[in-house]
Each structure stands twice: as structure tokens, then as C-alpha cells.
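S.K.: quick check, what structure comes out for this input:
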Amino acid sequence: MILTSYHQQPQALRQAARSGRFTQPTAGHAPGYLQANLMIVPQAQAFDFLLFCQRNPKACPLIEVLEPGATAPACASGASIATDIPGYRVYRDGEFSEERAEVAALWQPDFVSFLIGCSFSFEAALAQAGIALRHVVQGRNVAMYRTNLPCVPAGPFSGETVVSMRPIRSRDVAKVAEISGRFPLAHGAPLHVGNPQALGIADLSRPDYGDAVEILDDEVPVFWACGVTPQWVAQRSRLPLCITHAPGKMFVTDLMG
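M.R.: Have a look, this model is predicted:
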């Protein structure tokens, strides 16, 4: 599927997600604005998750933490965490339970929401520098992989880092690293360039999340820490309940990247 039009403003995208008119990955949309991964946990686990984010800032750069029960983030005027994402996932006892268009019907007064930076936020800057990204051009989700890189644990939260991968021409790798490094709230510079086996990734054609894309002869795989890491950690930690965005379907804030 090739996308030919994009939402330019965050509010328009959020409203389209709320109404069910927009259900696609958010890569390429609202260029220049910070996109965020979402993690919702009961208050009983919120402090440990906050500590996990602080100990693993590359994978979990915090944009905002909402008060218990709150659904209106300060970073997005008029928005609701419970309705304004193109897709949500619910996990119970570490197992994927369901994917939903909204989670307002599941809302609990003790839910604490965490907005975590997303690497989609630096993609507009790469495009402005003349570096086209294949998943954006093809209207696909970015490819994401579980690795063998351990996170620093906190309370029940432990597991390995998840990375996103973008094929980059060899001559552009240094430029890409410099540009993405300007966005610390969007995972910053790459974690790794080249050999995926060094990260414990056996086959790039079979991502754990998202869509595989072709890597051409003059390209190398470039890997960034990914905000899907908390989803994997919640699964590994057998968390009784958590709600996240569906992979690639982010909460788009009003903050400029």
C-alpha cells in the first residue's frame, strides 16, 4: 500500500483516530511534531515503571507522565489518551489479550499513562536532508526486532531492548546519526549499525513487530532503540494488566521535535 496523503497537523490526526477514520501507522504524518509511544499501567506498578524509564532512557525517553486516572495530556490540547491513537493493545498476565480502537471503555481510576518518545519524530528531519525512508514511502510500518541487549531492571520490569530498523545508504549513515542525535526525546542516535546478528537478530525479513522492507546493495541496516521495549518488558515480566499503543500507531503530540 502506497500512501499519497498525510495528516499535517496533530489535532487533525488525533480527531481522525478518535472517529475511526484513521487506523494506519503514524510514520510520515504530522511532520516535525513529537510522536509518542504509550504505556498505561495501574498505579501499583507506576513507580517501578517510572524507575525503569529513568534507568533506560535510550529506549524509554519520557515526554510526560499523567496523574492517576487522567486522560488529558498537557502536551496535546483537547486530546484524550484513551481515544486518540489509531490502535491500542491490551496485555493481561503478560499475554496479548486484544487490540482495540479505543480504551475508554476499559478505563480505571488508578491508570497511570506514560508518553515515551518515538523515533518517527526525527523522520521529517531526515526527509528534509534528502534521506528517504522506505517504510514511509511505501506506507508501511517500520520494522522492529527484539534483541539480546538487556535493559536495566526495576521492580517487576525486566527484559531486552527492542529496536527499530531503517535501511540507510552507506554514505548517509554519518549524516543520519548526526541528525537523529539531535532528538534525544525520540531515542537519539542509532544503537547499532550493520550486522544484525550482533544484536541477536537472526533474520531481518521476519521482524517481531511492523513490516519487513527490502535492503538494497548500497544500504546497511541501522538500528535505533524503540519504544516498543516496554511492551516486550511487560510481557516478559508477566504484568497483570497494561495497555499500550499498537506497534507503529503513535500518540501525536503538539510539541515540536
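S.K.: CA only for contacts and neighbour counts going forward, please
M.R.: OK.
S.K.: nearest spatial neighbour of Pro190, chain-adjacent residues omitted?
M.R.: Trp224 (4.5 Å; Cα to Cα, 6 or more residues apart in numbering).
S.K.: show me what whichever strand or helix holds that neighbour is in contact with.
M.R.: Using DSSP states H and E, Trp224 falls within strand 219-225. Applying Cα atoms under 8 Å, 6 or more residues apart in numbering, the external contacts of strand 219-225 come out as 58-59, 119, 161-170, 173, 187-196, 215.
S.K.: returning to that earlier point: next, work out how far apart the residue nearest to Pro190 and Val163 are.
M.R.: Distance, Trp224 to Val163, using Cα to Cα, to the nearest Å: 5 Å.
S.K.: where does the most far-flung residue of the chain relative to its centre fall, secondary structure wise?
M.R.: For the chain, the largest distance from the centre (Cα atoms, centre = their mean) belongs to Asp217, which lies 27.8 Å off. Assigned by DSSP H and E, Asp217 belongs to no helix or strand.
S.K.: restricted to helices, list the contacts of strand 219-225.
M.R.: Val173 (DSSP state H).
S.K.: now a ChimeraX select for only the buried ones of the contacts of strand 219-225.
M.R.: Buried subset of these, written as a ChimeraX selection, criterion 16 or more other Cα atoms under 10 Å:
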select :58,59,119,161,162,163,164,165,166,167,168,169,173,187,188,189,190,191,192,193,196,215
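S.K.: please give the structure of this sequence too, so both can be compared:
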Amino acid sequence: MQTITGTPADPAALTPAAARAAFRAGLSTPTSGWCAGATQANLIAVPREYAYDVLLFTQRNAQACPVIDVTDPGDPRTSLAEGADLRTDIPAYRVYENGELVTETTDASEYWRGDLVAFLLGCSFTFEKGLLDAGVPVRHLTAGANVPMYRTNRPCRPAGRIEGPLVVSMRAIPAAQVAAAVQVTSRFPTMHGAPVHVGDPVGLGIADLMRPDYGDKPIIEDGDVPVFWACGVTPQAAAVAAKLPFAISHAPGQMFITDVADASWSL
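M.R.: Below you'll find the predicted structure:
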């Protein structure tokens, strides 16, 4: 196995196991561009009492919440990554109580409960290699920044006690390459698929692109068009809106890296 200390010079060349080992050792960083060709995933873990509501929410809002694995209660393992531990192998976690963010940590072991059911959801970072291969720039990746993410004015379809707004990620795409970006990402429906909006952010209720709700400020060059994809942070926004008594998630942009090849999700 590869071993690394600190942030590697070329995170794209790492194996998923080596990346997870670095995160387990305490490295916290956005994972866009890490482990090229490996599927990345969002995490939301909730008490078993709320798991059916969350599962129903993900099915009713599948573009934002595409489920790729669900664990048994209390089990921190996933079939998507041999030997991985969902309590430690993500760069950073957020812990919510009664809809409030109470802490962010690189190790969720002390907060993990025996009744937690973990949902792993597809992530748009997975299709970024496809964009690059098609010659479409991914500006936050080039700059070493986190992708900008925004809460929108579009409500998700409620499910039981779960409700909340759609969250989107944004990538600024040269106007001449928007069609190519749509074509590439449409081939990954389990990783959010095609954009949900192209152009004026006001149509999503976003007043200022330079003030994302999560992640870093966008990098926009002359001739770029803002393009928005449904985002796996949506369940976190729902946990807040619904005031769930307890939930653990990944920190936005700091994902779980699986052993599964991204090509396995492509149509």
C-alpha cells in the first residue's frame, strides 16, 4: 500500500486505500481530483428511527441523492471499499444535533452510535475526470480549491419528517463547451447526471455567486457560463431544515473515496 505524509504532490495518482489511510491519520482536504478514476461518495448517517424517511427522501429526490450503498445499523463498513471505516476514512465530518451543526472533526468515532444507518450517495467529483478528458476545464480543480455549493429556492419533495431545499454545485464552463459538459455528465446519472440549471443563478434564488453556502468562491473567466448540478449536500440541508435530532455527514467537498471505478457508473 502507498503511504503518504501530508498533502501529496499528485493526489490524482494515489490509490483509494492510500488516500483513506491519509484521512484516517488526520489529513483534511477537499477531494476533487483525488484518486483519478475512483468513485467518490457523499455520506449522511442518521438514527435507525429516521432511516426510512431518509431512504424515501433519497428516492423522491434521486438526482440530488443518488444512493449507492446503505449500511446496517451501527456498521461503519461498506461494500464499496474493502477494509474501509466510515467513521475515520473521510477527510472531515460534520455532526448535527436538532438541526444545528455542533462540531466538525476528522474522526467521527466518538460520535458514532450503534443505531446509525449510513447512506452513501453519488458525487459529482466522480464525473470531473470525464469533463477533463473531454477538454472541459474544471476551474476549482486547477486552482486547488473546493467546488462552490449553494442552497437554492427549489424545495425537495418531502418524505415523512424530512424536507429541505435542493443544494447545487456550480462549475463555470466556457460557453462553447456547455453542450459537451452536459453530454459528459448525462452519462453519470448515479453521480447527479446532467445539470439542473444553466445560466442566470437568480433562477435558483442565488443572489450572489461569490458567496457560496459551502465550499470556496467560484473561479469564473471571461466567456464562462455558470452551470449547476444537483449536489449530495442536499441531505445535510434537509437534516438542518427538518431539525433531525442527530446526524453525521461528510464536510462539504471532503468525500469518501471508494474502490469502485468511476467508469462503472457511466452509461
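S.K.: just say helix, strand or coil for the residue nearest to Gly160 of the second structure when sequence neighbours are not counted.
M.R.: Counting by Cα to Cα, 6+ apart, Asp53 is the residue found nearest to Gly160 of the second structure once chain neighbours are left out, at 5.3 Å. Secondary structure, DSSP: H, G, I helix; E, B strand; the rest coil: Asp53 of the second structure is helix.
S.K.: alignment lookup: Asp53 of the second structure to the first structure.
M.R.: Using TM-score structural alignment as the criterion, Asp53 of the second structure maps onto Asp48 of the first structure.
S.K.: so that match makes contact with Phe157?
M.R.: Yes - judged on Cα atoms under 8 Å, Asp48 of the first structure makes contact with Phe157 at a distance of 7.3 Å.
S.K.: these two - which one has more neighbours?
M.R.: Neighbour totals were compared for Asp48 of the first structure and Phe157, and Phe157 leads with 23 against 16 (other Cα atoms under 10 Å).
S.K.: quick one, what contacts the more buried one?
M.R.: Phe157 of the first structure neighbours (Cα under 8 Å, 6+ apart): 48-49, 52, 233-234, 237.
S.K.: closest to Leu66 of the first structure among the residues you listed?
M.R.: Closest approach between the contacts of Phe157 of the first structure and Leu66 of the first structure, by Cα to Cα: Phe49, at 13.0 Å.
S.K.: Pro153 is in contact with that closest one, correct?
M.R.: No - counting by Cα under 8 Å, Phe49 of the first structure sits too far from Pro153 to count as a contact (9.5 Å).
S.K.: of those two, which one has the most company?
M.R.: Phe49 (23 against 18).
S.K.: any idea how far Cys60 of the first structure is from the more buried one?
M.R.: To Cys60 of the first structure, Phe49 of the first structure is 10 Å away according to Cα to Cα.
S.K.: what's the answer for Ala46 of the first structure, then?
M.R.: Taking Cα to Cα, one finds Ala46 of the first structure at 14 Å from Cys60 of the first structure.
S.K.: higher neighbour count, the two?
M.R.: Cys60 (28 against 19).
S.K.: the more buried one matches what in the second structure?
M.R.: Going residue by residue (TM-score structural alignment), Cys60 of the first structure aligns to Cys65.
S.K.: the closest residue in space to that match that isn't next to it in sequence is in what secondary structure piece?
M.R.: Leaving aside its sequence neighbours, Cys65 of the second structure sits nearest to Thr58 (Cα to Cα, 6+ apart; 4.9 Å). For Thr58 of the second structure, the host element (DSSP H and E) is helix 48-60.
S.K.: which residues does the helix or strand that that helix is followed by contact?
M.R.: On the C-terminal side of helix 48-60 of the second structure, the closest following helix or strand by DSSP H and E is strand 67-70. Residues outside strand 67-70 of the second structure that contact it (Cα under 8 Å, 6+ apart) are 58, 78-80, 117-122, 190.
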